[in-house]
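**Q** What shape does this take:
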Amino acid sequence: MIRTVLGDIAPDELGVTDSHDHLFFASVKLAGQELDDAAAAGAELRAFAAAGGQALAQWTPMGLGRRAEELPALSRATGVHIIAATGLHQAGHYPPERLAVLLDGLAERFIAELGEGLRLDEQPDGAPLPARAGLIKVAGDFHQMDRHASAVFEAAAAAHHATGATIAVHLEGGTHPLGALTTLHDRLGVPSGSVILGHLNRFPDPGPHREAAEAGAFLGFDGPSRANHATDWRLFDLLGALVEAGHAEQVLLGGDTTSAAARAASGGGPGIPFLLTDIRARALRDFGPETADAVFRRNPARAFDTDWRL
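**A** Alright, predicted model coming up:
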């Protein structure tokens, strides 16, 4: 089953999916560009639905303004399935005092949010909300795993073994995908098929992409966001290489909207709908309907499908 904020659904109910995006996000690294407007989030989701979108995975983890209390109502109002995240980002995204609270009993926090319900970011030790997380978000550092990342990966692996949940990895600048996969799979025993490696388009080296696909991981390409614009022009070269090598079944695509300026509804765009109006349209032209259906429908249904233990 796939765990959404409105409950568990069968994989074939998920539909056309934005596999990595943000309806709400607030970081000290993006002061003044917070995604904190519920009306704007609703407008983005409605436009996404109008373009054929049926599901969205919000990768915003604990403590970064994910507005868990808003997600069920947004899902009901727009008809879009929402998969919410537990997890923890890089240390630099948090004020030190907040990070210290979140790191205390980290694996247990992840497990509780996957099995019992999300907590309010302002009250991480409060009562659970009705909505539960459906994935675990973690983050590496640039070309390496720092001490903070290592601790978070260990907690995420423990939560995976307790629940079965998929682990989604922010790769800083798209770097170190094989190192992150080795840590999770070889050292911590997480199956490669339960790992999504994100931001691969930010470091457009097809060799590691192919190796990660051969190992069975899911490959996340999260353009066209403003954070990724420097390598957006390489996106279809990278996708084409994977398709040609027979790895289309491992590819996921998302918009990764991380700032108010990137919204179509209230900023300068391109926003969440662009993933379908432009990127999916080109995937259909370049690769055909079978591959496009794999990337936007079949692969997300497999990537987020979990034999839930809680």
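
**Q** switch to C-alpha atoms for all contacts and neighbour counts from now on
**A** Noted.

**Q** What is the neighbour count of E244?
**A** E244 has 11 neighbours, counted by other CA atoms under 10 Å.

**Q** this one next, for a side-by-side:
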Amino acid sequence: MNVVRTVLGDIPPEELGICDAHDHLFLRTPALPGQELDDAAAALVEVQRYAALGGQSIVQWTPHGMGRQWDRLVEISRATGVHIVAATGLHQARHYASLEDIWDRLADVFIAELSWAGMIKVAGDFHGLGDHARHTMAAAAQAHRATGAPIGVHLEGGTGGHEVLDLLCGRLEVPVDRVILGHLNRTPDMRMHRDLARSGAFLAFDGPSEANHATDWRLFDCLAALIEAGHAEQLLLGGDTTTAAARSRPGMSYLIRELQPRLEREFGLAAQIFIGNPAMAFAADWLISAK
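**A** Prediction:
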């Protein structure tokens, strides 16, 4: 059955509603010491603000071993009525103290976690793929084949999209419409975006945020180029809050408060980008049952 797997169970895609397609309520990494997203009360307030503006779902891309706090996600979803999709998978090696205990059984770990997680998150490197990325993506492809789960990809600085597709959808034979390429706003190369879009993958743009403000002003130019080229059905938007300092600056509510009306005024496509496209991107014909 084609459903979206949330932390409270499977739902029909049409129930996902207005969706923040890439964000983090909880996240911990040695790469950002002292910037942990680990305050459950603050996360609850952020989701309440988002829900008050009409937000109905959040896809949390925090993968295995980075402080996902699954039990807190369940509590927040129940308290607010907002659907939350969690992730398994792995980020880049720098985000872990050690992976020795799971490195040789990554696919098994991902498959087990996909009984409650709704996507697999993996990461490329800057303008390429190293051994860690290749090993992780091979495990993600195996987990996809066993479960049907979609795969979201952190593109470092918005680069390396072609290498990712060559590996995941070429050699590893993951259907391209099951792949979501993230952070494309960080390299606002519209020719590259159109080329990637022609593959059929979903394209995720983040922000605005303090971290990415240098390219935030190009967001609507990038979206316009893709829409004009006929790729509106592949576009996703998310806030991608990754540190405590960035929470609510401007926060996930900005997507609805500012970006949604601008999208509607400029393109008439707010419902498609915030509702229709996430329903397609994150739904799957699951091969394993939800926990």
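
**Q** What does the TM-score come to for these two?
**A** TM-score for the superposed chains, counting by TM-score structural alignment, normalised by the length of structure 2: 0.97, backed by 286 aligned residues with a CA RMSD of 0.8 Å.

**Q** ranges for the helices of the stretch 51-200 of structure 2?
**A** Ranges of helices within the stretch 51-200 of structure 2 are 70-80, 106-113, 131-147, 161-165, 190-197, based on DSSP state H, counting those that start in this stretch.

**Q** Can you tell me which of those is nearest to G9 of structure 2?
**A** Comparing those against G9 of structure 2 with CA to CA, the closest turns out to be helix 70-80 (10.0 Å).

**Q** wait, what's in contact with whatever residue of structure 2 lines up with T163 of structure 1?
**A** The alignment partner of T163 of structure 1 in structure 2, by TM-score structural alignment, is T147. Contact analysis of T147 of structure 2 by CA atoms under 8 Å, 6 or more residues apart in numbering lists I111, L114, W286, L287, I288.

**Q** Repeat the analysis, applying 10 Å as the threshold.
**A** The contact partners of T147 of structure 2, taken as CA atoms under 10 Å, 6 or more residues apart in numbering, are 110-112, 114-115, 119, 141, 284-289.

**Q** S192 of structure 1 versus the corresponding residue of structure 1 for L196 of structure 2, what's the distance?
**A** L196 of structure 2 maps onto A212 in structure 1, with residues paired by TM-score structural alignment. For A212 of structure 1, the distance to S192 of structure 1 equals 9 Å [CA to CA, to the nearest Å].

**Q** for V138 of structure 1, same thing?
**A** From V138 of structure 1 across to S192 of structure 1, the span is 15 Å (CA to CA).

**Q** ok, those two, which is more surrounded?
**A** The neighbour count for V138 of structure 1 versus S192, taken as other CA under 10 Å, is higher for V138 (25 against 21).

**Q** quick one, helices of the stretch 201-310 of structure 1?
**A** Under DSSP H, counting those that start in this stretch, the stretch 201-310 of structure 1 gives helices at 206-215, 235-244, 274, 281-287, 289-293, 299-303.

**Q** Identify each buried residue in the fifth one, please.
**A** Translated: helix 289-293 of structure 1. Neighbour-count burial for helix 289-293 of structure 1 flags T291, A292, D293 (criterion: 16 or more other CA atoms under 10 Å).

**Q** Which member of those residues is positioned nearest A31 of structure 1?
**A** The nearest member of the buried residues of helix 289-293 of structure 1 to A31 of structure 1, counting by CA to CA, is A292 at 36.1 Å.
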